[in-house]
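Chemist: Structure of the sequence below:
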Amino acid sequence: MMTEEELEILIVEDNEGDALLIQEYIKDEFPNAQLSHAWNLAQAENLLHEHHYDLIFLDVSLPDSSGKDSIVRVVELANTTPVIVLTGYSDLSFAVESMQLGVQDYLNKENITASSLQKSITYSVERNRIRLQLIDSDKRFRSIIENSIDGFALISADGKIQELSPYGNSIIGFDPLENAGLFQMDFLHPEDRKMVLSIFFEVLSKPGSIKLLEFRYKRPDGSYRWMESTFYNLIDNTAVKAIVLNYRDVTLRKKEEDERKLLIEQLTQTNDYLKQFGFIISHNLRAPLTNLLAISDLINPDQMPDEQTATLLKAVKISTNQLNDTLNDIIKVLIVREQKQRNLEEISLTKAWSNFIGLQKSQIAIPDCEIITDFGNPSHIYFDKEYLDSIFGNLFSNAIKFASTKRPLRIRIRSFLSGTDTVIEFSDNGIGFNYQMVKERIFGLHQRFHDTLGGKGFGLYLIHSLVTSLGGSIRCESEVEKGTQFFIHFKNSKHD
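Modeler: Okay, here's the model as predicted:
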């Protein structure tokens, strides 16, 4: 009901009795309505020029105008205001014609009651509100289409272009509507015609279906441009009754994709050459290096007759061992990068660490230090055991190598869950380093952060390679004279 609305209504009626009756009915149903009255069309025109109304009642038999002429004139002046026609005759054909001229309702004065008038006013105002919303929506939609950088076209089932957005012409370089509106197959690249036709007929056969495709289209200057297009079958949609074609020029993107593809191919080829070179070098160095190691083991510098020779032999032995360690590190990285199949298994962290530290104690002298472990939750990871041993080995040796002389070494290792990942935190209270200065290169090859201490700058690079090769990640935090923390993320599941 609209009884609380203050409607402003104009009544154009030359019969005083009819005008008073209509006003009385309106006041009964809409007490707050503001009513104006015009005796003829001229007065109505003056009022409509000066004021906007929410509704107009129009008698089609006025002293200065009648019939269709009155309706056409008032509808024109009313603009968006709904018009209800009043007549003293029952003429169905005239009623239909009146509705076609733009009026909202048609009432016979002989049958008007307060109730029928209330319904007519309510329905007319509501229908008009919906009509205006649709008009506004259509304007917004058309504005979007007309200002879009994409092209839009409506294509009939027989391939004729029914409508085309303004920007669509600039994309293809001409107006296809000038060529009988036909979709110009001759302008498609010969290699793409069969594919485009096949997709068009496939979409045509399935109402509601959508297909995305890319093809080349020839512009008037003879150059071909890449188009990304979508065919959308809306033939069964009564508001569209066509296949909607949305298209855009993606020539630049295709060029960039081709350049990127070529670059990837070149990088892959270069990487393969480098891996092959690395394997060749490591293989060719292995035999002479093994001989040097054997010879250096046979010679005891302490048995040399003079000190200078002994010193030189010790230096040769140290350099040979360092070269052997470097070669082994290179081979490890090459194997990690090349290996397609890994020996993945469920590993108990407590057992893995216990075996590792036991082996270390049997082979090297471990300085006094406090080692705290907490592998309670989770207690297992799914990983490569050799990789895990190598990660433990590098982190542990770094902790010992970079221990502080100001306090006893303390190492803490624990596991915890972070989202779907298992995280191992390895921390120490060693000398640390300025993380903010080196964070961009911390896991790079041959990166060293302490000039006065030994190290090849290879360990963290190897750890990063091992972890990331199986889909994990690693990050680091460190402060000078406070220590270093590493957080290694492992995937929880066999299927991750």
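
Chemist: Going by C-alpha atoms from here, please, whenever you check contacts or count neighbours.
Modeler: Noted.

Chemist: Contact partners for residue 489?
Modeler: Taking CA atoms under 8 Å, 6 or more residues apart in numbering as the contact definition, residue 489 lies against 421, 422, 423, 424, 472, 473, 474.

Chemist: in what helix or strand does it lie?
Modeler: Under the criterion of DSSP states H and E, residue 489 resides in strand 483-491.

Chemist: What residue, apart from its backbone neighbours, is nearest residue 19 spatially?
Modeler: Distances taken as CA to CA, 6 or more residues apart in numbering put residue 13 closest to residue 19, at 5.9 Å, once the chain neighbours are dropped.

Chemist: and the residue in the chain sticking out farthest from the centre, helix, strand or coil?
Modeler: Outermost residue of the chain with respect to the C-alpha centroid, by CA atoms, centre = their mean, is residue 305; its distance is 75.7 Å. Assigned state for residue 305: coil (three-state reduction, DSSP: H, G, I helix; E, B strand; the rest coil).

Chemist: What separation is there between it and residue 317?
Modeler: Distance from residue 305 to residue 317, counting by CA to CA, to the nearest Å: 18 Å.

Chemist: Residue 19 is in contact with residue 11, isn't it?
Modeler: Yes. Using CA atoms under 8 Å, residue 19 and residue 11 qualify as a contacting pair, with a distance of 7.2 Å.

Chemist: Those two - which one has more neighbours?
Modeler: The residue with the greater number of neighbours, taking residue 19 and residue 11 and applying other CA atoms under 10 Å, is residue 11; the counts read 23 against 18.

Chemist: this one next, for a side-by-side:
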Amino acid sequence: MRQTLLKLLVIEDNPGDFILVNEYLEESFPKATIFHADTLLKGIEFLENENIDVILLDLTLPDGMGIDSFLSINLKAPQVPIIILTGLGDTKLALESLQIGAQDYIVKDDSSPAVLAKSIQYGIERSKIFARLKKSEEQYKLLFDHNPLPMCAYDNASHQFLKVNEAAVRHYGYSEDEFLKLTIDELEPGSEDVNQPISISDYNVSRNGLYSIDHKHRKKNGEIIDVEMRSHEIIIDGQNACLAVIHDVTERNRAKEQLRESEQMFRTISENFPNGEVAILNKNLTILYIAGKEFHIPGTNASYFENTAYTSHFHSPEKEKVYDKLMQVFADNNVVFEAAYDNLSYMISAVPLYETDGKINKILIASQNITEQKRNEIEKEMFIEKLKQNNSDLQQFSYITSHNLRSPLGNLLGIIKLLDTSSISDPMTKMLLKNFEDCTIQLNETVNDLINILLVKNSSDSKKETLDLRKTFEKVVQSVQNTIDQKSMTIIADFDDAYEVEFNRTYLESILLNLITNAVKYSSPKRDPQVKIRTEKIDGGIKMYFSDNGLGIDMQRNKDRIFGLYQRFHNHADSKGLGLYMVNSQIRVMGGGIDVESEVDKGTTFIITFKN
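Modeler: The predicted model follows:
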């Protein structure tokens, strides 16, 4: 039957139930014509004037109750399929209606567009089949064999299968011959265990001839399914039997279980929400649900807030701000904002909750106490400001100290150059003057080193430019070519993958010079020195690998001291322990990074990251 011709009559006196059923029907049958009668008499009038295809009947009406309502409608239109709409408490009555001719029953609380559509479609088809069955026994067999739901007939005493339809064969995987060798009890999981008896009374129909029960069945492939069996008594070849229609409700039960688990999970999360609360509000911002470990009003519990306006628990002007923010959520926005209650601060997040029709009638909010966090942030900012001031004072002290030392040191160095020690004959005096000269020169070098370090440390704005690593490296190598030749050092450089960097020219030359001179200075006497340098592109910059085959560094002992000031790892006369410190400082002040890999007597690799 085409949907354009489909006419549905809903006999329901509850306006709310009819609205829900009507929405479901319009979703499933958008082209159908839907009639509504709120009394039995109006329903009969529709049947007299319209060619109705399916009737959805509530058994509790103002002018008809229970089975009498069904009988009245069925008498008026025996050819029209009737589907019973029932509440949870009327299931027994609905089952009795099935026994005397109703096509199906639907519990209102479990209804959905899919359930109604399925029931109506099956109701229409079953109605056609039952009409043909009235004419002959063959038509009854047709109903059984071609029913889209699994059906079976079994002996009421032994439970041996007598008949199964094609739907049962397809659904369970057993052939018809295999079915006829089984009892219905043997479909139960665990029936193969002789120590687990099956209660055969579960499969016996009730005294009124109709029975419905939920079971678990095992298919031939071992899959366990949930089924709802609806059985009634029949006579097959003169023996008492049961005819059962089997509904596979596995997916329905699984959906119910998932829903239950989701609800339980939500409750668990919300009830244990730390330092705050979780709440569901309606369009009036009334609290429908609230839970948590801490509520934004100290000393309160969930019952204090239930069915009250969420904003009523804030003081003005905070109340108005909270209201404006939460109302934005109903315009399909997620909002996060701070709100205060007395001397406490809360971070509130709110998101919309969508109905099945896409409308937003509720919102979910999570509120968390951030008072301590904000207090810590303020203290941290004060501490950072204090550190900045201390650092500034130390830098100023370093500048003043180095400046004040340079002038007297210059005078001392000048006096030393003017001293004529040729006329001094006393050995002790000569030795003292020589020590004085050495100490003065050493102090001057130390002051100069510290000034250079201060210059690097405070050069965050040093000029950057695009530099060619190949050309810069060649320039540095040429400046120390004599030293390289004296040591017979081999240099292998590969800048093909990447060679342009954004860096300070002076710093780059200084870094490369320090690394090359260190490779010469700390080369191994066991082999000719060799340096390998290569580059590679990375996201946002370049990596340069500088490797030598020199003495290496004991990383287990010195890993945390590699780039320290005045750290020396080998006994070398010219070593001051300043080079790597300067390299690290120059790289990091330009926003780069440096790592080191080394092994004693095998060599060292420096991995430098230049960020563009």
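
Chemist: Report the TM-score for the pair.
Modeler: The TM-score (TM-score structural alignment, normalised by the length of structure 1) is 0.68; 416 aligned residues with a CA RMSD of 4.4 Å.

Chemist: what do residue 19 and residue 11 of structure 1 both touch?
Modeler: Taking CA under 8 Å, 6+ apart as the contact criterion, the common neighbours of residue 19 of structure 1 and residue 11 are residue 37.

Chemist: Quick one: the helices in structure 1, in order.
Modeler: Secondary structure of structure 1, counting by DSSP state H: helices at 16-29, 41-50, 67-78, 92-100, 114-147, 166-172, 193-204, 251-298, 307-338, 349-363, 385-401, 435-438, 459-468.

Chemist: now for residue 583 of structure 2: what does it line up with in structure 1?
Modeler: With TM-score structural alignment as the matching criterion, the partner of residue 583 of structure 2 in structure 1 is residue 463.

Chemist: how close does that match get to residue 363 of structure 1?
Modeler: In this structure, residue 463 of structure 1 lies at 22 Å from residue 363 of structure 1, with CA to CA as the measure.

Chemist: Repeat that for residue 352 of structure 1.
Modeler: If you measure residue 352 of structure 1 against residue 363 of structure 1 using CA to CA, the figure is 17 Å.

Chemist: Give the residue from these two that has the larger number of neighbours.
Modeler: A side-by-side neighbour count of residue 352 of structure 1 and residue 363, using other CA under 10 Å, places residue 352 first with 16 against 8.

Chemist: Please name the nearest non-neighbouring residue to whichever residue in structure 2 pairs up with that one.
Modeler: Under the alignment defined by TM-score structural alignment, residue 352 of structure 1 corresponds to residue 472 in structure 2. Using CA to CA, 6+ apart and skipping residues adjacent in sequence, the residue nearest residue 472 of structure 2 is residue 509, 6.6 Å away.

Chemist: What of residue 199 of structure 1?
Modeler: residue 211 (7.2 Å).

Chemist: now swap in residue 489 of structure 2 and tell me
Modeler: Closest residue in space to residue 489 of structure 2, ignoring its immediate chain neighbours: residue 529 at 4.8 Å, by CA to CA, 6+ apart.

Chemist: Could you report the neighbour count for that neighbour?
Modeler: 23.

Chemist: so it touches residue 492, yeah?
Modeler: No. Residue 529 of structure 2 sits out of contact with residue 492 when judged by CA under 8 Å, with a separation of 11.4 Å.

Chemist: who's in contact with the residue nearest to residue 19 of structure 1?
Modeler: Contacts of residue 13 of structure 1 were listed using CA under 8 Å, 6+ apart, and they are 19, 37, 38, 39, 40, 57, 58, 59, 62.

Chemist: re the thing from before, enumerate every residue touching the match of residue 583 of structure 2.
Modeler: Taking CA under 8 Å, 6+ apart, one finds 390, 391, 394 in contact with residue 463 of structure 1.

Chemist: Mind giving me the ChimeraX command for buried ones among those residues?
Modeler: ChimeraX command restricting these to the buried ones, with burial defined by 16 or more other CA atoms under 10 Å:
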select :390,391
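
Chemist: Please identify the buried residues of the longest strand seen in structure 2?
Modeler: Identified as the longest strand of structure 2 according to DSSP state E is strand 224-236. For strand 224-236 of structure 2, the buried set under the neighbour-count rule, 16+ other CA under 10 Å, comprises 225, 226, 227, 228, 229, 230, 231, 232, 233, 234.

Chemist: Would you mind giving the residues you listed as TSV with distance to residue 579 of structure 2 added?
Modeler: Rendered in TSV, the data for these read as follows (distance: CA to CA, whole Å):
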residue	distance to residue 579 of structure 2
225	76
226	77
227	81
228	83
229	87
230	90
231	93
232	97
233	100
234	102
